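In: my questions are about this predicted structure, shown below with the sequence.
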Amino acid sequence: MTRDKLFALIQYPLPHHLISRLVGKFAECRIPWLKHLFIQAFIRHFEVDMSQALEPDPTAYACFNDFFTRAMKAEARPIGDGLVSPADGTLSQYGRTYHGTLVQAKGQAYSLTTLLGGDVHRAAPFRQGSFATVYLSPRDYHRVHMPLAGTLREMVYVPGRIFSVNRATANHVPALFARNERLVCIFDTEQGPLAMVLVGAMIVAAIETVWAGQITPLSGEIQRIRFDEPITLEKGAEMGRFKLGSTVVMCFGREVDFDDLSIDSMVSMGERLGGVGPIQRIRYQDGNAASSAG
């Protein structure tokens, strides 16, 4: 048995949520000497580059969570053209979505419908589209931004386990992203529907959005919220953040012309991932309208 497989297996009996909530309490600690010690140790261990932070002084943060979700200088993350990465991290997988199935890792696939909360109608527009997965490591910038401009249509909280999210678990825990706690945000864009799925993980104490604040932890039931008043975010705008670790899965309702990107390559928030043109409305002589890719 490999070390990676053993690491994945020992997580099954662990009290995932209890561990994460306890870590979350510690990460909110505001005792100066203790939070300074924790932050400095974290910076040294993960070689965090504080020169890119809007506030480069580690002692200026009120608690570890404030440090972990620190803002970046605008010039540190320029926004490229086309489709851009929503976060710093590792591009663990990307490509086409075939018949509602996404690739998690080599030899591992999972259901789009399950990922998006089990509603076949919600998943239908994405069944023949594209997807990309970005894994955020502890050293990365942990705010999530819009890869395209869009208007929020629906938000769905999906309860679940919270296995650690990394290469070891992606390789050995079946349907990892579709079984972990997650937040599904559906946007309408000029390039078609976009689903931003923020996946929870071990010791991720909470997921936040800019329009609703802290979302998780909630309850053991799927919670669906629709928005009558439009919430529109420009490309590159912040849409959420993780209080410790995790992964973003982007699902697109059409095929994306990804650049020649290497699996497991490092990407920065705002870095171009590929091209996707607007959907054009074609008006026929009989007055009916149809959509086509631009």
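Out: Thanks, I have the structure now. On a predicted model such as this, the values are computed, not experimentally measured, just so you know. Numbers count the residues shown, from 1 in each chain.

In: hey, let's count contacts and neighbours off CA atoms from now on
Out: Will do.

In: what's the helix or strand for the most centrally placed residue in the chain?
Out: By CA atoms, centre = their mean, the chain has its centre lying nearest to V248, at 1.9 Å. Under the criterion of DSSP states H and E, V248 resides in strand 246-252.

In: ok, L136 - contacts?
Out: When contacts are counted by CA atoms under 8 Å, 6 or more residues apart in numbering, L136 touches A87, D88, G89, T90, H142, G245, S246, T247, V248.

In: turn those into a markdown table, including distance to L233.
Out: Below are these laid out as a markdown table (distance: CA to CA, whole Å):
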| residue | distance to L233 |
| --- | --- |
| A87 | 15 |
| D88 | 19 |
| G89 | 22 |
| T90 | 24 |
| H142 | 18 |
| G245 | 23 |
| S246 | 22 |
| T247 | 20 |
| V248 | 17 |
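
In: okay, pairing it with this:
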Amino acid sequence: MLQQEDLNFLLTNRIPRIALTRLMGKFSQIRHPLLARASIAIWRLFTDLDLSDAKKQKFDSLHDCFTRELVAGARRVDMATEVLSSPCDAIVGACGQVEGRQIFQAKGFPYSMQDLFGPTQDTSAFQDGMFVTLRLTSAMYHRFHAPQDCTVEHVTHIAGDTWNVNPIALKRVERLFCRNERAVLRSRLKTGEQIAIVPVAAILVASLRLHFLDLLLHVDYQGANELPCRASFKKGEEMGWFQHGSTIIVFAPKGFTLSPGIGNGSRIRTGQALMQLPQPS
């Protein structure tokens, strides 16, 4: 088992990660149906890729498949006002209470919210709050959605590396999420509470499309890193997408609790209950 982990880590991390990510980005954009079909067939050999709920079944490029839309009704959003729903399909990598302003990416591997959010951001709203790390595998649906009626008030883009974010790497690379390319979406719920949605890039995926800014954040992005905005969303509305699989970390203030069934290793789909909002006393 250790030898297999060593090999996985070597193949996915001890390589020119950013160069390979750039190359994959260009390759995936090649618009040729035959190449797309062949690439998807190879992809299926190594993953549990399921396209049965995709809006279309023929793709012009690998990127077209990565960023696929779903048929209407493929995901049921929990519309209860007391529920913060999952923004994406994912496997829960870690979850629980923030210890002061410190979180664990894996057992024995802590990192601080300040390191993750960047030096310009005030993280006090989430001190002793709740967090959930949502890992998207490469085969999953890659779009993400508003977890509640909310307004995105600010986006911070933080340039970084493209380490693999699989469990093997998380056990070996300290503060991995704080090393990778990422964005911090500061939002306010209709009920007044703040939340933060932090998409983190990984090897082969350092591109994030945010609809409300009409902006593609990527490893070669040269624009402003502080992006004030005011974009309102209804619960379940699409906010953007990854170009491939990666990770989203959701932060909520003290008083929020995990929804039943949410725990390390559990699978969740877009729209399912992720956290419960504080109940009025």
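Out: Yep, that arrived. Note that this is a predicted model, so its numbers are computed, not measured.

In: work out the TM-score between the chains.
Out: Scored against TM-score structural alignment, normalised by the length of the second structure, the superposed chains reach a TM-score of 0.90; 274 aligned residues with a CA RMSD of 2.1 Å.

In: who are the packing partners of the strand holding V248 of the first structure?
Out: strand 130-136, strand 192-199 (3 or more CA pairs under 8 Å, 6 or more residues apart in numbering; DSSP states H and E).

In: quick check: next helix or strand after the first one?
Out: Yep, that's strand 130-136 of the first structure we're talking about. Taking DSSP H and E, what comes next after strand 130-136 of the first structure is strand 143-145.

In: thinking again about what came up before, by neighbour count, which of the contacts of L136 of the first structure wins?
Out: Among the contacts of L136 of the first structure, A87 has the most neighbours (other CA atoms under 10 Å), with 29 neighbours.

In: ok, now which ones touch the closest residue to that residue other than its chain neighbours?
Out: Of all residues not flanking A87 of the first structure in the chain, M269 sits nearest, at 4.1 Å (CA to CA, 6 or more residues apart in numbering). Applying CA under 8 Å, 6+ apart, we find M269 of the first structure in contact with R77, I79, V84, S85, P86, A87, D88, V144, H145.

In: among the residues you listed, who's most crowded?
Out: In those, the most neighbours by other CA under 10 Å go to P86, 31 neighbours.

In: can I assume that residue is in contact with R272?
Out: No - with contact defined as CA atoms under 8 Å, P86 of the first structure does not count as touching R272 (9.9 Å).

In: stretch 131-140 of the first structure aligns to what range in the second structure?
Out: On the second structure, the counterpart of stretch 131-140 of the first structure by TM-score structural alignment is residues 131-140.

In: how far does that stretch stretch from one end to the other?
Out: For stretch 131-140 of the second structure, the first and last residues are 21 Å from each other (CA to CA, to the nearest Å).

In: how far does the strand holding V248 of the first structure sit from the chain's center?
Out: Offset of strand 246-252 of the first structure from its chain centre (CA atoms, centre = their mean, to the nearest Å): 5 Å.

In: contacts for stretch 117-124 of the first structure?
Out: G100, L112, T113, L116, V156, Y157, V158, V184, I222.

In: show me the helices in the stretch 51-200 of the second structure, by range?
Out: 62-66, 113-117, 167-170 (DSSP state H, counting those that start in this stretch).

In: export the ones you listed to JSON lines and tack on distance to A106 of the second structure?
Out: Below are these laid out as JSON lines (distance: least, CA to CA, whole Å):
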{"stretch": "helix 62-66", "distance to A106 of the second structure": "27"}
{"stretch": "helix 113-117", "distance to A106 of the second structure": "15"}
{"stretch": "helix 167-170", "distance to A106 of the second structure": "6"}
